[in-house]
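Novice: Predicted model, plus sequence, below.
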Amino acid sequence: MKKVFHLWIVSCVLLLSSVVSAESDLAIEITQGIDEPTPVAIVPFAWSGSSALKENIAQIVSADLGRTGLFSMMDPTTMLSFPTQQDQIYYRDWRLSKTEFLVIGRQIPAEGTQIKVEFELYDVLKEQRLLSERVSGTQDNLRDIAHYISDMIYQKLTGIRGAFSTRIVYVTAQQYGEGKVSYRLKMADSDGARPITIRQQSEPLMSPAWARDGSKLAYVSFESGRPAIYIQYLATGKREKVQSFRGLNGAPAWSPDGNKLAIVLSKDGNPEVYVLDLRSRSLARITHHYGIDTEPSWSPDGQSIIFTSDRGGQPQIYRLQLATRQLERVTYEGNYNSRGRLTHDGRFLAMVHRGDDNVFRIAVQDLKTGRLDTLTDTYLDESPTIAPNGSIILYATQKGVKGVLGGVTLDGNVRFILPATSGDVREPAWSPYLQ
């Protein structure tokens, strides 16, 4: 039996000074999906307990899969039957409703406060069971279990590991009073549910970045009146101020091994990229140019760093090999390319791109072929961050006069918006896998 229980989620509730919102700040709205999504039915799971459950697992799984734009989810009110066991499935009925895949499940009270959840995935056309698993948890873990089930189904149907169980962090800014702004660093499920306020203050917060093990964040805070980089430990709420220098201290990026931060400092008079060893606190400057070098990001193998520089006259993305100090320019198409982020296999580079229309959009470049594709049709798009399975890019954009988060698949076929219930939303960062 597999047990789904993320200790770090429980730990996050214990964050010092954290505030848990009663409602989800973000709600994903699909704005574009593929032309022929695969029909899937998630039958309401049976429950043999005496009291109502806190969460509807089948509903969460259906919402997870539906938000990808790859699947069309059947409305339970149109289902002809509600099977919970294999011998209750009448495939002909499901074929008549044009359902291709069917999920059934059962929720069973177990020892103490535990709940066993059994689920099965069926290919309706082949009348074949594709997946059968049992997981367990408590009432408080039902949403985690649902995301886990979504991950398993998604991987079985697409061949790609799901990322529904991951988390996102983002910054919100909300005006209150006269000329006052409240800034919050928030963390939520990948679907925007269960937001937790990690940090709240009246001075700007920006550039959150996840460590590869998901246990801590680095971000920039202006709480002292000038920019400084902090590390936040999610399990305890402990905050640690990184070495602070005069001038700019910004754009932290974790090395894959979690032992170093690439940061941008202007202590020598010009913004340059440095690498700070968090164990020895030694600092090494890795760029040397009178232009502005900023927005560093590590390659997945930790052997190189990509960054934005205007050393060629306009902002473009460069790659520096750390061992040899060999420098190469990566982007050429367009008059502006910045905020480069690599997929976890290192092949694709997401970025903010401005072409001949002078509109900032999200684009992706295949580093193997050199092909660049513009993925979004909104404007003022910024801060791309990539899901750990490389399937979706999340970014900040504008909807009217309000800052919101947008999402687009790497092929550009599926797009969605995550409007917030309050305040402007910006600076998203997607967590790594957390198990």
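Specialist: Great, that's in hand. Numbering: from 1, shown residues only.
Novice: From here on, just use CA atoms for contacts and neighbour counts.
Specialist: OK.
Novice: Just give the nearest non-adjacent residue to residue 221, would you?
Specialist: residue 205 (4.7 Å; CA to CA, 6 or more residues apart in numbering).
Novice: Look up how far residue 304 lies from residue 289.
Specialist: As judged by CA to CA, to the nearest Å, residue 289 and residue 304 stand 18 Å apart.
Novice: And those two? Which one has more around it.
Specialist: residue 304 (19 against 12; other CA atoms under 10 Å).
Novice: residues near the residue nearest to the more buried one when sequence neighbours are not counted, how many?
Specialist: Leaving aside its chain neighbours, residue 304 sits nearest to residue 321 (4.4 Å; criterion: CA to CA, 6+ apart). By the criterion of other CA under 10 Å, residue 321 has 16 neighbours.
Novice: And residue 321, how far from residue 297?
Specialist: 12 Å.
Novice: what touches both of the two?
Specialist: The contact sets of residue 321 and residue 297 overlap at residue 305 (CA atoms under 8 Å, 6 or more residues apart in numbering).
Novice: which helices and strands sit right next to the longest helix belonging to the chain?
Specialist: Counting residues, the longest helix in the chain under DSSP state H turns out to be helix 142-158. Contacts defined by 3 or more CA pairs under 8 Å, 6 or more residues apart in numbering; DSSP states H and E place helix 142-158 against helix 57-67, strand 128-137.
Novice: Tell me which of the ones you listed sits most buried.
Specialist: Mean neighbour count (mean count of other CA atoms under 10 Å) peaks for helix 57-67 among these, with a mean of 21.
Novice: Direction-wise, compare it with helix 142-158 and give the angle.
Specialist: 50 degrees (axes from the mean of the first three to the mean of the last three CA atoms, to 10 degrees).
Novice: got a list of contacts for the very next helix or strand once past helix 57-67?
Specialist: Going down the chain from helix 57-67, the next helix or strand is strand 71-73, by DSSP states H and E. When contacts are defined by CA under 8 Å, 6+ apart, strand 71-73 is touched by residues 37-42, 62, 65-66.
Novice: of all the residues you listed, which comes closest to residue 372?
Specialist: residue 37 (25.9 Å; CA to CA).
Novice: In addition, the following structure is provided for comparison:
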Amino acid sequence: MGALGALGTTAALPALAQFRVEIAGIGATQLPIALLRFRDEENSSQPISPVIRADLERSGLFRFVDGAAQHDETGSPSFNDLRGRGADALVAGSVARLADGRFDVRYKLWDVVKGSDLGGQSLAVPAPDLRLAAHRIADAIYEKLTGEKGVFATRIAYVTKGGGRYALRVADADGEGGQVAVTSGEPIISPAWSPNGKELAYVSFESHKPVVYVQDTSTGARRQVANFRGSNSAPAWSPDGQTLAVTLSREGGSQIFLMPREGGTPRRVTQSSAIDTEPAFTPDGSALYFVSDRGGSPQIYRQPVNGGNAERVTFNGSYNISPAISPDGKTLAFVQRQGGSTFKVMTMDLASGNLTTVSDTSDDESPSFSPNGRFLIYATRTRGQEVLMTSTLDGKIRTRLLTSGQDIREPVWGPFGR
């Protein structure tokens, strides 16, 4: 049996090495921004400005310029000097230790072109939450300057294998701060976040067969949801969080069923003699995308959850798997086999059918959208090591999150809110 523990219980496994971010590519349009070192941030256990900078860099939308003289969130900066340096925006702030041991993190954002104050914030956080505070500041800056919600304070989940042990881990969106949700000597696969970010569904082989569990990410408490005869696999949450789609072989071949989030009697959705698996709900919950070999090779189909005919979606290539749907329902991400042994993350514009190759690697798996729909995370192999990669949807900005010593796979991006 796997040893179960709430997040933060990491003693059962060796600590992962720190993730190291490598960014490739450059965005077509980048906003020049000056980010100053936060006053007294060196006196905290976690400097703030480097985290903010790394977050904004990964988006591909910002270019950093020298901000010259040190400044904090108080007073007014020299806009003429900043304009001369080519900056369109300025971020400055400070970190102060409070009497109760927490840290007061403050920042302010300015529009240098207009010479105006765009507002700021004060966050009082305990030392372990300094990175989260930095991510939230980066999100606020991103939203103010782009008009879209940032995803830097969200979380990812992924599976590692090392030393004969499997672990389901949860980390910040930049890969840092990883904590163990569950560990086992048998495989753990197919993690899936609940829409409220409070639970993870996954498949564990700890009883020597695939069983679907749902686990609370804050307490570690979990429950069996699907443990029927045969295989129980590929859980996917409905948008309202009340239903799970799962792949079951209880009636013979692998088919897709719906069942309540607490478990119960499954209702069969797909009706074929083929293998139907890897369900993914549309954002409105009305239909499922899934993989089926009913046409002779694995392809992606779409079918209403309340019955009806399945409609084939992918026609380019003879092997397309692992569908993921963007939050706005307009883009499908998937893995396509090209040639005999090359697997690449692709995106399809569902309105036009146009395809884009996202990756420059050849052993990709498990794409997952960020909750703002602007980025994908996926697993791949590069330099002989399994790694996580994030990318813009066009593949122009790719960030490699590296670990050492363990295989890492099946990432899934969590929702907004934390």
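Specialist: Sure thing, it's come through. Keep in mind that what you see is a predicted model, and the values were worked out from it rather than measured.
Novice: quick one on the thing from earlier: check the spacing between the residue nearest to residue 221 of the first structure and residue 172 of the first structure real quick.
Specialist: Taking CA to CA, one finds residue 205 of the first structure at 9 Å from residue 172 of the first structure.
Novice: Please enumerate the shared neighbours of the two.
Specialist: Common neighbours of residue 205 of the first structure and residue 172 (CA under 8 Å, 6+ apart) are 183-185.
Novice: where along the stretch 101-250 of the first structure do the strands fall?
Specialist: Using DSSP state E, counting those that start in this stretch, the strands of the stretch 101-250 of the first structure run over 101-109, 115-123, 128-137, 167-176, 180-189, 196-201, 205-210, 216-221, 228-233, 239-241, 249-254.
Novice: residue range for the last one in the second structure?
Specialist: To tie it back to what came earlier, the one meant is strand 249-254 of the first structure. Mapped onto the second structure using TM-score structural alignment, strand 249-254 of the first structure covers residues 232-237.
Novice: what's the nearest residue to residue 190 of the first structure if we skip its chain neighbours?
Specialist: That would be residue 167: by CA to CA, 6+ apart, it lies 4.8 Å from residue 190 of the first structure.
Novice: Run a quick neighbour tally on the one you found.
Specialist: There are 23 residues near residue 167 of the first structure, going by other CA under 10 Å.
Novice: Aligned to it, what sits in the second structure?
Specialist: Match for residue 167 of the first structure (TM-score structural alignment): residue 155.
Novice: next one: residue 123 of the first structure
Specialist: By TM-score structural alignment, residue 123 of the first structure lines up with residue 111 in the second structure.
Novice: Can you get me a residue count around that match?
Specialist: 18.
Novice: got a list of what it touches?
Specialist: Contact analysis of residue 111 of the second structure by CA under 8 Å, 6+ apart lists 88-90, 117-118.
Novice: before we move on, back to that, next, the mean deviation of the match of strand 249-254 of the first structure compared to the first structure.
Specialist: After superposition onto the first structure, the mean distance of stretch 232-237 of the second structure to its aligned counterpart is 0.8 Å, using mean CA distance after the TM-score superposition for the first structure.
Novice: contacting residues around that stretch?
Specialist: By CA under 8 Å, 6+ apart, the residues outside stretch 232-237 of the second structure that reach it are 190-195, 201-203, 210-212, 226, 243-249, 277-281.
Novice: Taking the chain centroid, which residue in the second structure is the extreme one?
Specialist: Centroid-distance maximum for the second structure: residue 80 at 39.7 Å, with CA atoms, centre = their mean.
Novice: what's the counterpart of that residue in the first structure?
Specialist: In the first structure, residue 80 of the second structure lands on residue 92 (TM-score structural alignment).
Novice: can I get the contacts of strand 71-73 of the first structure in CSV with distance to residue 361 of the first structure?
Specialist: CSV is the format used below for these (distance: CA to CA, whole Å):
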residue, distance to residue 361 of the first structure
37, 26
38, 29
39, 32
40, 33
41, 35
42, 36
62, 30
65, 26
66, 25
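Novice: From residue 132 of the second structure, how far out is residue 102 of the second structure?
Specialist: Counting by CA to CA, the gap between residue 102 of the second structure and residue 132 of the second structure amounts to 14 Å.
Novice: which residues are common contacts for the two?
Specialist: With CA under 8 Å, 6+ apart, residue 102 of the second structure and residue 132 have no common neighbours.
Novice: OK, contacts around residue 398 of the second structure?
Specialist: 23-25, 58, 389-392.
Novice: repeat that for 10 Å
Specialist: For residue 398 of the second structure, the contact set (CA atoms under 10 Å, 6 or more residues apart in numbering) comprises 22-26, 58-60, 358-360, 375-377, 389-392.
Novice: Quick one: map it onto the first structure.
Specialist: Match for residue 398 of the second structure (TM-score structural alignment): residue 415.
Novice: Could you say which helix or strand holds the spatially closest residue to that match that is not a sequence neighbour?
Specialist: Once flanking residues are discounted, residue 415 of the first structure sits nearest to residue 408: 4.4 Å by CA to CA, 6+ apart. Using DSSP H and E, residue 408 of the first structure sits in strand 402-409.
Novice: Now find how far off-centre the very next helix or strand once past that strand is within its chain.
Specialist: Next along the chain after strand 402-409 of the first structure, taking DSSP H and E as the criterion, comes strand 415-418. Here strand 415-418 of the first structure is found 13 Å from its chain centre; the criterion is CA atoms, centre = their mean, to the nearest Å.
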